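Asks: predicted structure and sequence below. I'll ask about it afterward.
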Amino acid sequence: MAPDPPFLPPIPLLLLPLLPALLLFSQSTAESEDKQILLRIKDDWGNPPPLSSWNSSGDHCSWLGIQCAVGGGDAVAGISIPSINLTRPIPSSICKLHGLTHLDLSFNNIPGPFPSVIYNCSALQYLDISQNLFFGELPADIDRMPRNLTDFILSANNFTGDIPTSISRLPAIKRLHLDYNLFDGIIPLEISNLSTLESLWLAANPFLPTSIPDEFGNLTGLTFLWMAKMSLNGRIPETLGKMENLEHLDLAMNSLTGEIPAGIWMLKKMKKLYLYANKLNGGINESIGGEGLVEIDVSTNNLAGTIPEVIGQLRNLSILFLYFNQFSGAIPASIGKLPKLTDIRLFNNRFTGILPPELGRYSKLANLEVDDNVIAGELPEHLCNGKALTSLIVSDNMLIGNIPESLGSCYTLLSLHIQNNGFSGEFPAGIWSAPNLSVVIARRNSLTGSLPNKLPRNLTLLDIRNNQFIGKIPSLAGNLRMFNGDGNKFSGELPANFSEIPFLHVLSLGNNQITGKIPATIGSLKFLNQLNLTGNLLSGEIPESIAAIPVLNSIDLSVNHLSGQIPPTLGSLKLNFLNLSYNFLTGEIPMALQNQAYDQSFLSNPSLCASQTLIELPTCRDQSISHTKISITLLILGFSLFVVVVALSAFLYREHCRSKSINHDSSAWKLTAFHPVDFSESAITRGLTTRNLIGSGGGGMVYRVSLRRKTVAIKKVWNLRKLDAKLEKEFEAEVKILGSIRHANIVKLLCCVSGPNSKLLVYEYVEKGSLDSWLHRRRRDHYRQPSLSWPKRLKIAVGVAKGLCYMHHDCFPAVIHRDVKSSNILLDLEFQAKIADFGLARILARGGEPETASVVAGSFGYMAPEYAAMRKVNEKVDVYSFGVVLLELATGREAGDGGDDEEGNLADWAWRLYKDRGGDMGKMVDEEVVGGSPEFREEAEVVFMLGIMCTGREAAGRPTMKEVLQVLTKLERGRGGVGEKCDGGELINGKRRFSKLAEERKDSELSFCVF
């Protein structure tokens, strides 16, 4: 018998009219309670500025990141506040929001161990705490998470140890994302028990080397499996073919061997298959059944055989990457009929036959890369039918015939690489009309035709050497970096508009029929690195303005009709190569060039002579000069020397007296301290002696002065009666920035001292000198200084990254250095890096908004292309410069070292080499420091890769310093990951995005994300 119901006293009739009001009061009380909890959470997080809308006034359901329950009053159901720079732990009060089902705190800086306070959020279904600073092991009782949890996203933190087996007891889990952490144990087999799982991300963790468990085939509900870069070996299990719902499989960058199981090729729902950068063999299965396949990337393996004709049935295929394998045979003609195919990369294989004639006819083909094969025949006519073709790379094959006229109307074209083939006929003139055309490389063919009157404005690289082009050299375009037209039939005079192409690095027009004089305007090419005009019909004198090109290191003007004297100032250049042979030059060779380094540089100039016996040329003597004239000349010289000595002595005496008077008159100096100091102005000024001078530059002299308790470095702005506006501005910028900065990796400005005729900056003294001297002085000056070990190099990289990250992300407004380079990175006794020389730094007036610099400042080899071209300043110019420093650390090369080719700097050399070797680092890293250590080599390769990403041509495609620091920090602590792009909800590895287009470094070709 059922028990009687409890007795409830009747509601008084008088209170019935008030019942709706009482219910409303109860609801508003709950609303008020959730609002108060949110305000308490905000306080616990330190009242971050982005949460300024969280205040006591207004409806809390309209606050930033707050979502209230639909149809459930004003109870808080969701909090989504990514990327607001939270730096404190998750408060326990967050679970007092009893209706909270969704919590997204990703892309913040929340520290500490796993936040077990979340166990108390009983209604929680979605948790995303990725991209934070959590560390330590996951708790063994992780199964205490809320029972309704479906999304558990912990990507890109610093979790270590094993993944606890109890994680397999989360009953409702659908998405488990543990990628890009530091898990270094084994992969728990128990994960295979998660029957509800739909998405599993384990990629980029340093797990112990292991094979993929066969049991994972039981995850039949899985749609997304990402296990890239996690030390997998052995074969791909056949059981994965049972995953009938699998749409996305990524096992890239492991050491998997054997063949790709036939069952994987036959998965009907498969859309994206990434198996690149393994050691797989075999070929592509004839029974491809996944008609839904959208992307296939099995590049960089040991796959062989032919491409099956059945691949033409994959009607949804848009990306086909098979490069760096050993495929052979013909490319199936059926590929040309695929309606959605946009990107084909088959380079570095053994393909023969012809290109499918209908390529581009039925799809909007954007990229075709088939270079480094043995393909014959002609280029298909329809490549640009879809008006989408941006890149055509067919170099190093056996192609013949004319370039299709249809390419002349392909206005989307950005890049054309057709070098080392047998193309002939006239180059289509319409190609030059493509508005965004950036790169044309057509060397070593038999092409004819002429260049347009003016090259396209966006063209950066033109290499058409060893063809049969005729006509005049056109007016050059403003963005041009390299023009190589050697071995053609160009005639006429050189254009005089060199001042309009200020960023040209290489000008090589040897072995043509160019006439006239070398224009004096050539001296305006301040970034010109190589000048080659050999084998032409040039006449007149060598313009003296050539000596004004500061970075010029190679000159070849041989086999011309040049006359007159060699400009004496030519000896001031630091030339690696000089050839003025076979001309009609006269007079004495400049003294700076009279040494054995140039003993073959002046051959067959009958009227040249030298006073040094090192050069095999006639000695400069004029027997007509009488002894009397010699005596008079010596007398005049002696008298002149006497006058100079007397004048100099008087000047030095006056300066000494004036300096002594000023130095001991403390009232003439004003000291402004930024840190506690225990010295006076006079102690500083007394140290400004020649004995203490340690360096000088464009901004002033630097002294090392030992005081009673410390040694300081003093930078003295040039002692002028009135400082010019530029130096005044540099001084004020340095004082303003450094005086406000407090960071261990930024050189400390102790104080500044202003005097009547000079200004002094007093820094902490950094004992070990500059990074530049440690990396390169040994090579330049044969200085017997020990090489920096790899751990020290990595430590230095982390230190500089911390300093720049602080400047970019923790200073408001952001601080932009603008001249990051190895000589501006100082090292203390512990090899801790400190960023120095902020004379060129600027503070952005509005955060995140580019500022136009009035003067381009910076150093060759370190300067971002948009900074030089557009004078646009934002944080990414520092990222580019730091990327060059990373390349210096990894390779041991200098920033201006472009190798044997004409590119001219380290960043271009690195991109070119990576592209040519397809990701195989080989000898790219500095053998002297990595030696035989596999660990050091792996770390150096990651730093090299990161340097490449930081030096991308498009600023938007470069990582932020925060992302760079995360990679380097992970690398220093253990192993890190680099190179993935966030593309919607999925991740595409950056290594796959490297292609033969790396020469242009387009943003679409290389993207970056850290997890």
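Replies: Perfect, I can see it now.
Asks: switch to C-alpha atoms for all contacts and neighbour counts from now on
Replies: OK.
Asks: can you report how many residues neighbour the residue nearest to Tyr598 when sequence neighbours are not counted?
Replies: Computed as CA to CA, 6 or more residues apart in numbering, the closest residue to Tyr598 that is not its neighbour in sequence is Leu578, at 6.8 Å. For Leu578, the count of nearby residues is 21 (other CA atoms under 10 Å).
Asks: Leu578 and Gly904: what is the separation?
Replies: Leu578 sits 16 Å away from Gly904, going by CA to CA, to the nearest Å.
Asks: rewinding a little: the residue nearest to Tyr598 belongs to a strand, doesn't it?
Replies: Yes: checked against DSSP: H, G, I helix; E, B strand; the rest coil, Leu578 lies within a strand.
Asks: what sits against it?
Replies: With contacts defined as CA atoms under 8 Å, 6 or more residues apart in numbering, Leu578 is in contact with 554-556, 598, 601.
Asks: did I read that right, Gly638 in a helix?
Replies: Yes: with three-state DSSP as the criterion, Gly638 is located in a helix.
Asks: tell me where this protein has helices.
Replies: 19-44, 262-265, 627-663, 681-686, 725-738, 771-781, 790-805, 865-870, 875-891, 906-917, 927-930, 934-950, 961-973, 990-993 (DSSP state H).
Asks: just name the most buried of those helices.
Replies: Ranked by average neighbour count under the criterion mean count of other CA atoms under 10 Å, the helices of the chain are headed by helix 875-891 at a mean of 28.
Asks: now do the same contact list for Ser334.
Replies: With contacts taken as CA under 8 Å, 6+ apart, Ser334 has the following neighbours: 309, 311-313, 356.
Asks: list the contacts for His248?
Replies: Counting by CA under 8 Å, 6+ apart, His248 has contacts 223-226, 270-273.
Asks: sorry, back to before: of all the helices of the chain, which one is nearest Pro139?
Replies: helix 961-973 (21.1 Å; CA to CA).
Asks: which helices and strands does that closest one pack with?
Replies: Other helices and strands packing on helix 961-973, by 3 or more CA pairs under 8 Å, 6 or more residues apart in numbering; DSSP states H and E, are helix 790-805, helix 934-950.
Asks: kindly reformat those helices as TSV containing distance to Tyr653.
Replies: Below are the helices and strands packed on helix 961-973 laid out as TSV (distance: least, CA to CA, whole Å):
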stretch	distance to Tyr653
helix 790-805	45
helix 934-950	52
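Asks: can you list contacts of stretch 669-677?
Replies: Defining contact as CA under 8 Å, 6+ apart, one finds that stretch 669-677 is touched by 680-681, 739-740, 749-756.
Asks: quick check: Val930 vs Trp790, distance?
Replies: If you measure Val930 against Trp790 using CA to CA, the figure is 6 Å.
Asks: next, show the common contact partners of these two.
Replies: Common contacts of Val930 and Trp790, defined by CA under 8 Å, 6+ apart, comprise 936, 940.
Asks: wait, which of the contacts of Leu578 is closest to Glu198?
Replies: Top of the list for closeness to Glu198, among the contacts of Leu578 and by CA to CA, is Ser554 at 60.2 Å.
Asks: if we can go back for a sec, among the helices and strands packed on helix 961-973, which is nearest Thr300?
Replies: Distance to Thr300, taken as CA to CA, is lowest for helix 934-950 among these, at 16.7 Å.
Asks: okay, now the one to match up with it:
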Amino acid sequence: MAAIMLPSALALFSFILTLLLFILHCTSVSQDGMILLKIKKENWRDPRNILSSWNEAHQNPCSWKGVSCDTFHSVTTVNITGACISGNLTSAICGLPNLTALIFQTNSFSGPFPRGLLQCEGLRLLDLSSNQFSGTLPIRIFELSELRVLNLGDNAFRGSIPPAFGMLKKLEGLFFHGNSLSGAFPTFVGNLVSLRNFTISNNPLLPGVTPKELGNLKQLQQLWLYNCSLEGGIPEVLGNLTELESLDMSMNRLSGDIPSSLMALSNLRVLTLSENNLSGQIPATIGQLRSLSSLDLTDNQLHGTIPQIIGNLTYLDTLIFSSNRLTGEIPAQLGELRHLRVFMVDGNQLNGWLPQSLGTYSNLRDVEVFENNLEGPLPKNLCMGGALFSVDVSSNNLSGTVPSSLQNCTSLTALLVYNNQLSGEFPPGLWDSLNLNYLYLGNNKFEGKISAKIGGAKNLKRLKTNNNLFEGRLPAQVGQLKELMYFDASKNRLSGPIPHELAGLSSVSTLKLDHNFLSGEIPKEIMSLKMLNQLYLDHNRLTGEIPGPLNHMTNLDLSNNLLSGGIPLELGRLRLNVFNVSNNNLSGRIPDGLDNLVFKESYLGNSKLCGARYVMLPPCWSPHKLSSWRLATILLPPLSIAVVALCSICLYRSSFRKPRSTPLWKVTLFSSTEVDELHILRNLKESNVIGSGGAGKVYKILLQNGQVVAVKKIWNTSGLEKKIMRKAEQEENKVGEVEVDAMGLIRHTNIIKLLSCISSEESNFKLLVYEFMPNGSLFDRLHDGPGSHMVLEWPMRYRIALGAARGLCYMHHDCFPPILHRDVKSSNILLDGDLGAKISDFGTSRELDKLGNEYTVSFYVGSHGYIAPEYAERLKVNEKSDVYSFGVVVLELVSGKKATGEAEYGEEEHIVTWIRNTIRMGREEIEVPDKRAVKDNCIEQMMRVLRVGLICTHRQPKRRPCMKEVVEMLVACGGDKLKEKELK
């Protein structure tokens, strides 16, 4: 009996033991989970608590966010993309025995390449892209021999790519884009015959030719080589890449013809060769690319005609031939492309007529043929299929009228026909097209009236009717356009009063009604529009006084009218870039903030204005009209009585109480410079004023220790200066305590140094004490200001560009959180005693949550000519907006010309378009470099720096480099003549 019960007992014991082990397993974290928890606790910082599910309460790590497992519940993948995690990546994670994929894309990891990861020998995918890794690439990368995909893009790796990367024979994807790699192009990539995707774009590599070894990569499907210093011709061997689907070699210095071998790539869908120096003609064999959906050859030196055979590309989606030297007619069969969505041949020198058949096909969406020499009328059937989305035929020689058939085109969102010879009345049904966002009719010969139907275009954002023959009254219905941000009706024949209904333009930031025959008073309601910051009403017949309030105005031109009365005092506190009230009947005192040499011609033709010291107007009270004896006779008796009375009162009060103490001034130091606040206050004299602007006056003061400082007297604060002096009180208008550690955010040799802040609860102003810059601003040096007689030669200009770039790079990449300046311009780059560049004026800056994020602002601040297109047009900003502004400064340094207002610019009034047009004509080396700066055969280097400026001012923010890349590109431009150590 015992023998029978023994097996049963053993079976029961085995069951209980298995049950206990199962329960133990279910109530404890696995070994893999323990490894991940330890890493999270000891090595990572998770500010947004993204990894909250990583805890003992969730025993199975396979259920944790970003963790994937195999069928045996063993961790194979850790993916924490976009979690904002920082810290260290150590070899501890390699303790996961079955780990094959680590994806840490878009986080905040920094420091050198985490060499501990080289112990993860089973890794097949490693993605460290979009972090802040720096230093050199690992020379022992070959230890990860199983890798299939390696993504190191969008970091700050520098130096050369080690040859060891050529030993990763199993690689199918290799990504180096968006770093600071400065070595030679890695020819050993040609050994990676399994590669399907390879990109090394946006790196300041050493200039060199495209390696022929790339022709060995027969499996390659994507090859992105844009902006990596390639020069010479495109090698014929790229025609061997028969599997290639996407080729991007834009933004280099490629030259020569487009090789006919590329036309054999039957699988090619995207071909981008824009922004190079390619010449010759577009190969007639291009029709062999049957799969092609996107072709971009913009900004080259191509000539000849557009091949007729392009009509065979039935899948073509986007066609861009802008900024070349093409001639001839646009092929009529392009209208037969059933899948055509975008057609752009802008910036060429095409001749001939637009084919009438262009728009007779149902799927035509976008027609863009701007900046050519096209002639004849617009095609009549552009919207026959009802799918037309955008038409841009601007800057040609088109004539005739706008086709009436477009009135029925309900899909149309953009109609741009400016800079042509179009005439007649604009089709009535187009004025109220509901879906229109952009309507540009400027610089034509349109007649008639701006229709009252315009109120029906509810989605209109930008309306330009300038420089035409429109007449009659401006319709009040314009005020119904709640989405309108930009309205330009200047240089027409409009008459009558400005409608009060324009106060309904709640989104408008720019309003131009100048050079018309408008009369009556300026409606007060318009001046108080919250978003309005640019107002041009000059050259009309307006009367009455200048109304207020004026909230956020930056540009105001009221010149050449019949205005009377005084200039509103609040104008003196605005940050005005443009201000002109000349040739009116104004009288009275000039507000303090407008007594500035910048506005020296803004008051001409107003004989009753007074009080401006720097613009040479008479004082508001002129004692010379009375003789000295008579003046003394009048003034001496009352003055004597007043003095005696005042002394008596003071003596009387002093006998009863202690003398009143001096107002309590709080001094916050940001440096070791000792500041005597009473000495500063006593020296706030007119004789010490060196500048005046919207924020207040700037004084040059000699401290008691012999140091010269610049003291900025401000009435209230904004941007970073507001952060520096954060209020303790709840009321924003009160002056509060200074936050001592705020200025620690920005400490850099190329950023102006704030020495101290002086404030008092009893005063309505603050004093910011800055280091003094004896050489003024870059604008003054380059243009008409003080010191402009001392010519800046090119080596010094190059040094200034590099210094300013480093200052902005620090703000964008080394501050936490990053800082966006928003008003980068040559007048905000100051020069020290050695002509070293320092970024100044942070009154409009703002902190960023994260680089790359796009922010919408209520209104734009900044200066005309420096503002990025997306900022001006859509009020969208990020750090790439600063990059654009800096690019304009670079163009100023190379050319010696102002951002706007030069006679050479013509109607465009912009340095960027002028330089691009000059390059298009092949005259950049002759016309662009500032002859005053040229020294020791530096033209070649000036052209390299010019290219950096043009890349920074690319219209598309994503195509602009970040500031760390700009610094690397500028350093690379220095070559052997200017070593980096000499520029620090």
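Replies: Okay, I see it. Just so it is clear, the model here is predicted, and its values are computed rather than measured.
Asks: returning to what we had before: now, which of the contacts of His248 of the first structure lie within strands?
Replies: Using DSSP state E, the subset of those located in strands is 224-226, 272-273.
Asks: and the residues you listed, which is closest to Glu767 of the first structure?
Replies: For these, the residue nearest Glu767 of the first structure by CA to CA is Trp226; the value is 47.7 Å.
Asks: excluding sequence neighbours, find me the nearest residue to the residue nearest to the spatial centre of the second structure.
Replies: Residue closest to the average C-alpha location in the second structure (CA atoms, centre = their mean): Ser881, at 1.3 Å. Nearest non-adjacent residue to Ser881 of the second structure, counting by CA to CA, 6+ apart: Ala868, 5.4 Å away.
Asks: list the contacts for that neighbour?
Replies: The contact partners of Ala868 of the second structure, by CA under 8 Å, 6+ apart, come to 881-882, 884-885, 953, 955.
Asks: now for those: which two are most distant?
Replies: Pairwise distances among those were taken by CA to CA; the largest, 12.9 Å, belongs to Asp882 and Arg955.
Asks: which residues touch the equivalent of Trp45 of the first structure over in the second structure?
Replies: The alignment partner of Trp45 of the first structure in the second structure, by TM-score structural alignment, is Asn43. Contacts of Asn43 of the second structure were listed using CA under 8 Å, 6+ apart, and they are 87-90.
Asks: same check, this time on Leu829 of the first structure
Replies: By CA under 8 Å, 6+ apart, the residues touching Leu829 of the first structure are 766-768.
Asks: also Glu761 of the second structure?
Replies: 664-665, 734-736.
Asks: pipe those residues into CSV and attach distance to Pro549 of the second structure per row.
Replies: Conversion of the contacts of Glu761 of the second structure to CSV gives the following (distance: CA to CA, whole Å):
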residue, distance to Pro549 of the second structure
Leu664, 33
Trp665, 32
Lys734, 21
Val735, 23
Gly736, 26
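Asks: surely Trp353 of the second structure is in contact with Ala332?
Replies: No: the criterion here is CA atoms under 8 Å, and Trp353 of the second structure misses it with Ala332 at 9.7 Å.
Asks: pick out whichever of these two has more residues nearby.
Replies: Between Trp353 of the second structure and Ala332, counted using other CA under 10 Å, the more crowded position is Trp353 (20 against 15).
Asks: look up how far Pro377 of the second structure lies from the more buried one.
Replies: Counting by CA to CA - Trp353 of the second structure and Pro377 of the second structure are separated by 8 Å.
Asks: what does Tyr361 of the second structure give?
Replies: For Tyr361 of the second structure, the distance to Pro377 of the second structure (CA to CA) stands at 18 Å.
Asks: ok, those two, which is more surrounded?
Replies: The residue with more neighbours, out of Tyr361 of the second structure and Pro377 and counting by other CA under 10 Å, is Tyr361; that gives 22 against 19.
Asks: the more buried one reaches Gly385, doesn't it?
Replies: Yes: under the contact definition of CA under 8 Å, Tyr361 of the second structure touches Gly385, with a separation of 6.0 Å.
Asks: just to revisit the earlier point, I'd like the contacts of stretch 669-677 of the first structure as TSV, with distance to Cys95 of the first structure appended.
Replies: Conversion of the contacts of stretch 669-677 of the first structure to TSV gives the following (distance: CA to CA, whole Å):
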residue	distance to Cys95 of the first structure
Ser680	58
Glu681	59
Gly739	43
Ser740	40
Leu749	46
Leu750	48
Cys751	50
Cys752	52
Val753	56
Ser754	58
Gly755	62
Pro756	64
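Asks: ok, and for stretch 706-721 of the first structure, which residues are buried?
Replies: Taking 16 or more other CA atoms under 10 Å as the neighbour-count basis, stretch 706-721 of the first structure is seen to contain the buried residues 712-718.
Asks: over to stretch 280-293 of the first structure?
Replies: Applying a neighbour-count criterion of 16+ other CA under 10 Å, the buried positions in stretch 280-293 of the first structure are 280-285, 288-293.
Asks: of these, which is the nearest to Met253 of the first structure?
Replies: Set against Met253 of the first structure, the nearest of those by CA to CA is Leu280 (11.1 Å).
Asks: test my guess that that closest one contacts Leu303.
Replies: Yes: between Leu280 of the first structure and Leu303 there is a contact under CA under 8 Å: 6.2 Å.
Asks: let me see the contact set for Asp46 of the second structure.
Replies: When the contact criterion is CA under 8 Å, 6+ apart, the partners of Asp46 of the second structure are 83-86.
Asks: quick one: closest of the helices and strands packed on helix 961-973 of the first structure to Leu176 of the first structure.
Replies: Counting by CA to CA, Leu176 of the first structure lies closest to helix 934-950 out of these; the figure is 26.9 Å.
Asks: give me the helices and strands touching the closest one, please.
Replies: Using 3+ CA pairs under 8 Å, 6+ apart, helix 934-950 of the first structure is in contact with helix 790-805, helix 875-891, helix 906-917, helix 927-930, helix 961-973.
Asks: Leu648 of the first structure is nearest to which of these?
Replies: Closest to Leu648 of the first structure of these, according to CA to CA: helix 875-891, at 42.7 Å.
Asks: mind giving me the packing neighbours of the closest one?
Replies: Applying 3+ CA pairs under 8 Å, 6+ apart, one finds that helix 875-891 of the first structure makes contact with helix 790-805, strand 815-816, helix 906-917, helix 934-950.
Asks: ok, 6 Å please
Replies: Packing partners of helix 875-891 of the first structure (3 or more CA pairs under 6 Å, 6 or more residues apart in numbering; DSSP states H and E): helix 934-950.
Asks: ok, residues contacting the helix it packs on?
Replies: 879-880, 883, 886-887, 890, 930, 958 (CA atoms under 6 Å, 6 or more residues apart in numbering).
Asks: kindly report the same for stretch 785-793 of the second structure.
Replies: 780-782, 933.
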